[in-house]
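> I'll drop the sequence and a predicted model, then ask my questions.
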Amino acid sequence: MRSELTIYLLEDNSDDVYLFKQLLENDKAINYSTLETDSLAGLNKLISAIVPDILVIDLNISESVGLETLIEVRKFSLDIPIIVLTGNDDEIGIQAIQLGAQDYLIKSEINASTLKRAIQFARERLILYSALGQLATRDKLTMLHNRAAFDEKLEAIESDFLRYEINYSILLLDINNFKPINDTYGHLVGDKILQHLAHRLQMFNRANDFVGRFGGDEFILIVPKVDNDEKLQSLILNKKKVLNGQYAVQSISGQILNIPISVAIGGAIRGVNAFSPKELISIADLNMYKDKEINAQLENNNKFTD
């Protein structure tokens, strides 16, 4: 049974459309289903209806010429691999790859073999680049988003706030008394606790919330549509309920340890008690340390009572 591949072709020359389809006919392994359009609007409409496996675009069409065609297509092409068709110009093809295309073909050199190989490689290259991009924005220990991913997300959500006035909050959280755990049980146990806490953060989290490791034992969350202190405090309380408790980890010797963990959390709301992203982080950090001080006082009071 042949596999299926859907291709959208942006081409305004009917002879080239015919040749393209002929080159992909009667393949024994893959059934290529090709839909063509001669305009950017037509391509956008096709993608909006059904997302294809690959896009093949002629850079020179009646309404757009050269790399501008690729730039316009990329505005609505999501994460679809793109092959560009050029005239006798390798330099334009290389520039197209630098601007986000996965491969290019010179029209005068296209045959069935080169076309099918380009389609295969373009799809594989996009998957590889996506995987590498994920690694570049993930913390290696916890696999949460890292600081670079946080900066990118904060810029995007701040843009939405400025444009649409959609409030958002930032939560900073830190593990109480984490250094003594590392000193007592070793960094292997400490790393496992960080991984377990990261897992809980991912499990008990809304789909639109951003969760990242800020560094050391600090974690950061960006939570959209939190617009008052009551919602913020309720959110913090719920996070503590799922994060505080006994963490079972195995020591180097194989012993199962049940280590009590609690977190300090501070938050701030954009547009309510902070008026810039920098101030937002600063206030959330200050509130986190206030919470840490309260926790330390409670621990001391409990020791005195005991």
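Looks like it came in fine.
> rest of the way, CA atoms for contacts and neighbours
Will do.
> which residues in this protein form helices?
Assigned by DSSP state H, the chain shows helices spanning 14-24, 40-49, 67-74, 90-98, 112-136, 147-164, 178-185, 187-203, 229-243, 277-305.
> Could you pull out the buried residues of the fourth one?
When you say that, I think you mean helix 90-98. Within helix 90-98, the residues scored as buried using 16 or more other C-alpha atoms under 10 Å are 92, 93, 96, 97.
> is it possible to export the helices of the chain to a markdown table including distance to residue 217?
Listed next are these as a markdown table, based on distance: least, C-alpha to C-alpha, whole Å:
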| stretch | distance to residue 217 |
| --- | --- |
| helix 14-24 | 54 |
| helix 40-49 | 43 |
| helix 67-74 | 39 |
| helix 90-98 | 38 |
| helix 112-136 | 20 |
| helix 147-164 | 13 |
| helix 178-185 | 7 |
| helix 187-203 | 7 |
| helix 229-243 | 13 |
| helix 277-305 | 13 |
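> nearest to residue 214, of these?
helix 147-164 (5.8 Å; C-alpha to C-alpha).
> Give me the helices and strands touching the closest one, please.
Here helix 147-164 touches strand 210-215, going by 3 or more C-alpha pairs under 8 Å, 6 or more residues apart in numbering; DSSP states H and E.
> Report the angle between the strand it packs on and helix 147-164.
130 degrees (axes from the mean of the first three to the mean of the last three C-alpha atoms, to 10 degrees).
> Figure out how far strand 210-215 is from the centre of its chain.
Here the centre of strand 210-215 is set off from its chain's centre by 13 Å, with C-alpha atoms, centre = their mean, to the nearest Å.
> Please apply the same query to stretch 299-306.
45 Å.
> go on, stretch 15-31?
35 Å.
> before we move on, what about stretch 228-244?
Chain-centre distance of stretch 228-244: 25 Å, with C-alpha atoms, centre = their mean.
> how about it: buried residues?
Across stretch 228-244, burial judged by 16+ other C-alpha under 10 Å covers 228, 232, 236, 239, 243.
> here comes the other one, which I'd like you to weigh against the first:
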Amino acid sequence: MTIVQSDLKTNAQNKNVLNVLYIEDDHDDLYLIECALNDDQLKHYSLFHAVNFFQAQHALREYHFDVVLLDLSVGRLSGLKTLQQAINILDLNKKSIPIIILTGSEDESMGEKAIQYGAADYLPKKHASTFNLSRSIRFTIERHCLMEKILNQAKIDELTGLLNRRETLQRCQQVIEHSRRFETPIAMAMIDLDGFKPINDEFGHAVGDDVLKAIGHRLSENTRTTDIIGRLGGDEFLIVLTHFESNESLLGVLSKLKSAIETPLEIQLELESKVFDMRCSMGIALFENTLTLKKTLARADQAMYVSKKEKNSEIVFYTEDMEQSTIYRSNP
């Protein structure tokens, strides 16, 4: 059953309906695919037809899609250049959607190249019966969802739910490249929990894990969607901020975050609950265009070390001479 385009937004959360973007400039072929989908007794479809990539890009901005059907000849583009253009507009709109190639050609070597190039499946239109098309769409979406789940698991710290060290550093590098191009400010805040080792030693690693989970939740709840939040290891975390106007506004954001971390934390023990007084040390380094990621992180780590040594709940901004670091009180 094909559903009208106006229902695409409504159907975004409806698992019984698959939203399909079909990029095709031949209306006869469009009719054949519509008929094949209409006859499917297993699934319902909401089909959006784009006659060119301009229309496709507009649709991607407006709607959620589960799969893209792509003809290999659209406008002046043909073959793998068409596939590349489709991949480009998906990347541009930050969409991870599988692409199924539908083509009048039965060239198996082209099909193999398309798969190697990034397509999820390849189906000659001659064989695009209801059964074959439905099967290709359903299996493609299932494989894609599974791969997305595996990839996401590889990026996440299992204990806290934050980004793991590897993914955090990769995103930091991306932010740095963006900053070099557009001259946007970056601040890296290294955070280390004070007194965490005694908690582990006295109450055991299970309680320590519960503390880390709770801190991870507090970090997620008290940062912005534009911030990068990751666990580097142990009780050490990194926050990367890119949207701030001054050191003072940055300090305001981080002071609120520090206060959230340091709110007394109640953890359920085996027979009773225990309230822990949380403290953390925080060091900040501002990225400079001549610095590498490694050097910027080292500066943040130096500032954090000064904060820990001071033992007076201070947020420390890195300066070239850490003996004379500019220290800002987190609770003025």
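Arrived safely. Given the structure is predicted, the values throughout are model-derived calculations rather than measurements.
> Dead centre of structure 1: give me the residue that sits there.
Centroid-nearest residue in structure 1: residue 134, 6.8 Å away (criterion: C-alpha atoms, centre = their mean).
> For residue 78 of structure 1, give its distance to residue 234 of structure 1.
36 Å (C-alpha to C-alpha, to the nearest Å).
> What is the burial count for the nearest residue to residue 240 of structure 1 once chain neighbours are set aside?
Nearest-residue entry for residue 240 of structure 1: residue 263, 6.7 Å, with adjacent residues in sequence omitted and distances by C-alpha to C-alpha, 6 or more residues apart in numbering. Neighbourhood size, residue 263 of structure 1 [other C-alpha atoms under 10 Å]: 23.
> From what I see, residue 263 of structure 1 and residue 177 are in contact.
No - here residue 263 of structure 1 lies out of contact with residue 177, judged by C-alpha atoms under 8 Å, at a distance of 9.0 Å.
> Who are the contact partners of the residue nearest to residue 240 of structure 1?
The contact partners of residue 263 of structure 1, by C-alpha atoms under 8 Å, 6 or more residues apart in numbering, come to 173, 174, 175, 176, 240, 243, 244, 292.
> Switch the buried residues of stretch 228-244 of structure 1 over to TSV; also include distance to residue 17 of structure 1.
TSV is the format used below for the buried residues of stretch 228-244 of structure 1 (distance: C-alpha to C-alpha, whole Å):
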residue	distance to residue 17 of structure 1
228	57
232	57
236	58
239	57
243	58
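> ok, residues contacting stretch 214-224 of structure 2?
Applying C-alpha under 8 Å, 6+ apart, the set of residues contacting stretch 214-224 of structure 2 from outside is 160, 161, 162, 229, 256, 257, 260, 261.
> same question, stretch 71-91 of structure 1
40, 44, 47, 51-60, 70, 92-93, 96, 99-108, 118-119, 122-123, 126.
> The nearest residue to residue 211 of structure 1 once chain neighbours are set aside: neighbouring residues, count only.
Leaving out its chain neighbours, the residue that sits closest to residue 211 of structure 1 by C-alpha to C-alpha, 6+ apart is residue 221, at 4.6 Å. Residues near residue 221 of structure 1, counting by other C-alpha under 10 Å, number 20.
> same deal with the one 4 residues further on?
As a burial measure, the neighbour count of residue 225 of structure 1 was computed by other C-alpha under 10 Å and equals 15.
> what's the matching residue for it over in structure 2?
By TM-score structural alignment, residue 225 of structure 1 lines up with residue 243 in structure 2.
> contacting residues for its match?
Residue 243 of structure 2 makes contacts with 185, 186, 226, as judged by C-alpha under 8 Å, 6+ apart.
> what do you get for residue 280 of structure 1?
If you count contacts by C-alpha under 8 Å, 6+ apart, then residue 280 of structure 1 has 169, 170, 268, 269, 270, 273, 274 around it.
> closest to residue 287 of structure 1 among those residues?
Distances from residue 287 of structure 1 to those, taken by C-alpha to C-alpha, are shortest for residue 268, at 8.1 Å.
> Aligned to the closest one, what sits in structure 2?
Aligned partner of residue 268 of structure 1 by TM-score structural alignment: residue 285.
> Repeat that for residue 20 of structure 1.
That one, residue 20 of structure 1, aligns with residue 33 by TM-score structural alignment.
> For the nearest residue to that match once chain neighbours are set aside, give its distance to residue 53 of structure 2.
With C-alpha to C-alpha, 6+ apart as the criterion, residue 33 of structure 2 has its nearest non-adjacent residue at 7.6 Å, and that residue is residue 128. Distance of residue 128 of structure 2 to residue 53 of structure 2, computed by C-alpha to C-alpha: 23 Å.
> swap in residue 80 of structure 2?
Distance from residue 80 of structure 2 to residue 53 of structure 2, counting by C-alpha to C-alpha: 15 Å.
> and what of residue 148 of structure 2?
In terms of C-alpha to C-alpha, residue 148 of structure 2 sits 25 Å off from residue 53 of structure 2.
> higher neighbour count, the two?
Each of residue 148 of structure 2 and residue 53 has its neighbours counted (other C-alpha under 10 Å); residue 53 has more, 17 against 13.
> which residues sit in contact with the more buried one?
23, 85, 86, 89.
> For those residues, which single residue is the most surrounded?
residue 23 (25 neighbours).
> any idea what it aligns with in structure 1?
So residue 23 of structure 2 corresponds to residue 10, using TM-score structural alignment.
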